[in-house]
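K.L.:
The following comprises the amino acid sequence and a computationally predicted model.
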Amino acid sequence: MVVEARPLSGVEARALGSGAVSSADEVVAPEVLAATAPARWLLDQAEAGVPLTQTYALARVVVREAAERWPGWWDAELFGPPHREAELAVLEALHEGLRRLRLVRRGGRRLLTTARGRELAADPGALLQALAADLGAGDAFTESVAVAVLDALRGGESCDWRELDAAAFARVRRQPWAGPDGAPPGERDVGAVVGDVLRRGEAYGLVERFPDPAQPRLRGHRLALSPAGRMVFGGGTATAGPVYVFDATLANVRGVRARIAVRGDQHLTALHDAIQEAFGWLDDHLYSFWLDGRFWGDDDTEYTSPVTPDEASHTAEVPVSELDLSVGAKIAYVFDFGDEWRVRLSLRAIEEADGARYPRVVTRTGQAPPQYPDVGLDD
């Protein structure tokens, strides 16, 4: 199914026509700093390791600190201090999002920042872009609902929850969605997804929630795009460009492969992200691509992780379209220079972009082995 979700794609967040979001700016706009403050706080905490409960939720001490820092997430005056992460739905959404984006990972009973997480924590503009692209959580149905929510909020006026539910349900009814039982989603199903989108938007600093003076306390709220949200989603639509479709074969294990796709305006780092998702890896090691198709091939053809210590190397932060690839081109990719997970990439096709989310995994075949053995995760 094709989802008109371009407002949520990575290129939308990188080509907004607002220099305040650009990661290249020396001075970061205060709207960007305010929006990314919760994410940067959790990433910073996870540098030393955030304690987790037996169910891998954030520990009580972390939950209470979040409630104190962002009192709008929890009414302490009415309910007292929170005890569990599940009580702070916005914090829970933030935790889930950072894990989905592979900016944090679990190491035993601790939450740890990945290399990519450290990189984005130091670049609020790029972090905001990554968060904005995740508003739909990488799910086609959720992205379609999120588009409807954004369309309703773009008008500049605040909306109540019921208006957003109605807008999302109207959009869903125009598309051939069906649940596991084959029936179309009902209003309650759509409303639940709207709630997820709004909590995620608030966690990412893109949506603001404030009491509705016309409604009883705790029952009525108005929703609006935050200043950063208007900065990100209030502009025009970026031009769709070509999509590069690769066949990715895991060289370490026979029969494990995937088909992945990235837009030409996205960097090799996005292709790396798609490989990570395809094979279930955690982005916490260095990696390199060799455009000559040979593992550890010619240095001149190597494009490596932006966090590599070798400053003379080509960085993987280069748009795929600038590599002059033709259909049939072969690329070698190595992840984790210690264990050396090797992937052979072959450019299968160059297509026109649609409204789908990119980068994305199109198909998978076979089961990739675990990145790490079970023993030693607590180390």
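P.N.:
Arrived safely.
K.L.:
Please count neighbours and contacts with C-alpha atoms only from this point.
P.N.:
OK.
K.L.:
As a check, name the ranges of all strands in the stretch 1-150 of the chain.
P.N.:
For the stretch 1-150 of the chain, the strands defined by DSSP state E, counting those that start in this stretch cover 50-51, 104-107, 110-113.
K.L.:
hey, which of the ones you listed is tucked in deepest?
P.N.:
strand 110-113 (a mean of 25; mean count of other CA atoms under 10 Å).
K.L.:
circling back: save the strands of the stretch 1-150 of the chain as TSV, and put in distance to residue 124 too.
P.N.:
Below are the strands of the stretch 1-150 of the chain laid out as TSV (distance: least, CA to CA, whole Å):
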stretch	distance to residue 124
strand 50-51	21
strand 104-107	16
strand 110-113	15
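K.L.:
do you know which of those strands lies nearest residue 228?
P.N.:
strand 104-107 (23.1 Å; CA to CA).
K.L.:
I'd like to know which elements that closest one is packed against.
P.N.:
Here strand 104-107 touches strand 110-113, going by 3 or more CA pairs under 8 Å, 6 or more residues apart in numbering; DSSP states H and E.
K.L.:
Show me what the strand it packs on is packed up against.
P.N.:
For strand 110-113, the packing partners by 3+ CA pairs under 8 Å, 6+ apart are helix 30-48, strand 50-51, strand 104-107.
K.L.:
Quick one: name whatever helix or strand follows the longest strand along the chain.
P.N.:
Longest strand in the chain, counting residues (DSSP state E): strand 341-352. Going down the chain from strand 341-352, the next helix or strand is strand 360-365, by DSSP states H and E.
K.L.:
give me the number of residues near residue 328?
P.N.:
13 (other CA atoms under 10 Å).
K.L.:
give me every residue that touches the nearest residue to it once chain neighbours are set aside.
P.N.:
The shortest distance from residue 328 to any non-neighbouring residue, by CA to CA, 6 or more residues apart in numbering, is to residue 347 (5.1 Å). By CA atoms under 8 Å, 6 or more residues apart in numbering, the contact list for residue 347 reads 244, 245, 246, 247, 325, 326, 327, 328, 329, 330.
K.L.:
swap the cut-off to 6 Å and go again
P.N.:
245, 246, 327, 328, 329 (CA atoms under 6 Å, 6 or more residues apart in numbering).
K.L.:
Looking at the residues you listed, which one is closest to residue 298?
P.N.:
When the contacts of residue 347 are compared against residue 298 (criterion: CA to CA), the nearest one is residue 329, at 15.6 Å.
K.L.:
ok, second structure coming up, stack it against the first:
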Amino acid sequence: MTTKATPNALILRIELLDFEPVIHRQVKVPADLTLADLHECIQLAMGWENEHLYGFRIGRTHYGPDGDGILEDDVGLLDALGRGRTLNYTYDFGDSWEHKITVEKRLAGDPLQPRYVCLGAANACPPEDIGGVFGYLNYLEAVADPKHPEHEDYLEWFDEPLDPAACDLDAINRRLAVLE
């Protein structure tokens, strides 16, 4: 009789919804992380600044830090998921950055390897407070067109135009290293 070992690591796909091309991160995390730990991981992996409210949703259950649902501090990700594989994460209720988190794989991790590591990533995360998906798309259009009425305003707002395809895996992993 064989028994399945309890996983000690997970491979997660974190995808920012409503973008084409896709903005995502694939991260290895400890299997025993709480939803609060997952929030920190998402913030660092995506490049968010952790300045806004957030919440998780698994089916009809809401988890968050502010009492709007179940407090997530002591809730383990695997316990919250049960047999499921996906959950939703909303960051910044004003801009409504919607993320889909998928457990791609449960595995036995190497204890000598970092507990949090980004294995793959695509495209830059939008800047904070840009107005959500439509604000970011407007920003990209405006900085690409010198005749756009907001071109100069956006160039003054940011030191340099954001390259939407830029994604530095080494920089992501340096940020994630603080979670060790």
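P.N.:
The structure has been received and is ready for your questions. Computed from a predicted structure; not experimentally measured.
K.L.:
which residue in structure 2 lines up with residue 362 of structure 1?
P.N.:
Mapped onto structure 2 by TM-score structural alignment, residue 362 of structure 1 lines up with residue 119.
K.L.:
For that match, grab the count of nearby residues.
P.N.:
Counted with other CA under 10 Å, residue 119 of structure 2 comes out at 15.
K.L.:
residues in structure 2 aligned with stretch 268-275 of structure 1?
P.N.:
Residue span in structure 2 matched to stretch 268-275 of structure 1, by TM-score structural alignment: 35-42.
K.L.:
Trace the residue nearest to residue 328 of structure 1 over to structure 2, please.
P.N.:
Using TM-score structural alignment, residue 347 of structure 1 sits opposite residue 103 in structure 2.
K.L.:
what about that match, distance to residue 71 of structure 2?
P.N.:
Residue 103 of structure 2 sits 21 Å away from residue 71 of structure 2, going by CA to CA, to the nearest Å.
K.L.:
for residue 16 of structure 2, same thing?
P.N.:
23 Å.
K.L.:
Of the two, which one has the most company?
P.N.:
residue 16 (22 against 16).
K.L.:
give the contact list for residue 157 of structure 2.
P.N.:
Contacts of residue 157 of structure 2 (CA under 6 Å, 6+ apart): none.
K.L.:
ok, back up a step: out of the helices and strands packed on strand 110-113 of structure 1, which is closest to residue 210 of structure 1?
P.N.:
helix 30-48 (15.7 Å).
K.L.:
equivalent range in structure 2 for that closest one?
P.N.:
By TM-score structural alignment, helix 30-48 of structure 1 lines up with nothing in structure 2.
K.L.:
can you tell me which residue in structure 2 aligns to residue 232 of structure 1?
P.N.:
Aligned partner of residue 232 of structure 1 by TM-score structural alignment: none.
K.L.:
can you check residue 251 of structure 1 too?
P.N.:
With TM-score structural alignment as the criterion, residue 251 of structure 1 matches residue 17.
K.L.:
Quick one: average offset of the match of stretch 268-275 of structure 1 versus structure 1, please.
P.N.:
Superposed on structure 1, stretch 35-42 of structure 2 shows a mean distance to its aligned partners of 1.4 Å (mean CA distance after the TM-score superposition for structure 1).
K.L.:
Return the set of buried residues in that stretch.
P.N.:
35, 36, 37, 38, 39, 41, 42 (16 or more other CA atoms under 10 Å).
K.L.:
Using just helix, strand and coil, how would you label the last one?
P.N.:
Following DSSP: H, G, I helix; E, B strand; the rest coil, the label given to residue 42 of structure 2 is helix.
K.L.:
Spatially, and excluding backbone neighbours, which residue is closest to it.
P.N.:
In space, residue 42 of structure 2 is closest to residue 14, 7.4 Å off (CA to CA, 6+ apart).
K.L.:
contacting residues for that neighbour?
P.N.:
Contacts of residue 14 of structure 2 (CA under 6 Å, 6+ apart): 24, 25, 100, 101.
K.L.:
try 8 Å
P.N.:
24, 25, 26, 27, 42, 99, 100, 101, 102.
K.L.:
just checking, the last one touches residue 13?
P.N.:
If I follow you right, that is residue 102 of structure 2. Yes. Distance between residue 102 of structure 2 and residue 13: 5.2 Å, which falls inside the contact criterion (CA atoms under 8 Å).
K.L.:
More neighbours: which of the two?
P.N.:
Neighbours were counted for residue 102 of structure 2 and for residue 13 using other CA under 10 Å; residue 13 has more, 23 against 18.
K.L.:
Okay, angle between the helix or strand harbouring that one and strand 97-107 too, please.
P.N.:
According to DSSP H and E, residue 13 of structure 2 maps onto strand 9-16. Taking axes from the mean of the first three to the mean of the last three CA atoms, to 10 degrees, one finds that strand 9-16 of structure 2 is oriented at 160 degrees with respect to strand 97-107.
K.L.:
can you give me the angle strand 9-16 of structure 2 makes with strand 117-122?
P.N.:
Using the same axes, to 10 degrees: strand 9-16 of structure 2 against strand 117-122 is 30 degrees.
K.L.:
which ones are touching the equivalent of residue 90 of structure 2 over in structure 1?
P.N.:
Aligned counterpart of residue 90 of structure 2 in structure 1: residue 334 (TM-score structural alignment). By CA under 8 Å, 6+ apart, the contact list for residue 334 of structure 1 reads 287, 288, 289, 295, 340, 341, 342, 343.
K.L.:
Now rank those by neighbours and give me the top one.
P.N.:
Once you tally neighbours by other CA under 10 Å, residue 289 ends up highest among the contacts of residue 334 of structure 1, having 30 neighbours.
K.L.:
mind checking how far the counterpart of residue 53 of structure 2 in structure 1 is from residue 310 of structure 1?
P.N.:
With TM-score structural alignment defining the correspondence, residue 53 of structure 2 maps onto residue 286 in structure 1. Relative to residue 310 of structure 1, residue 286 of structure 1 is positioned 11 Å away (CA to CA).
K.L.:
Neighbour count: these two, which is higher?
P.N.:
Counting neighbours by other CA under 10 Å for residue 286 of structure 1 and for residue 310 shows that residue 286 has the greater number, 18 against 11.
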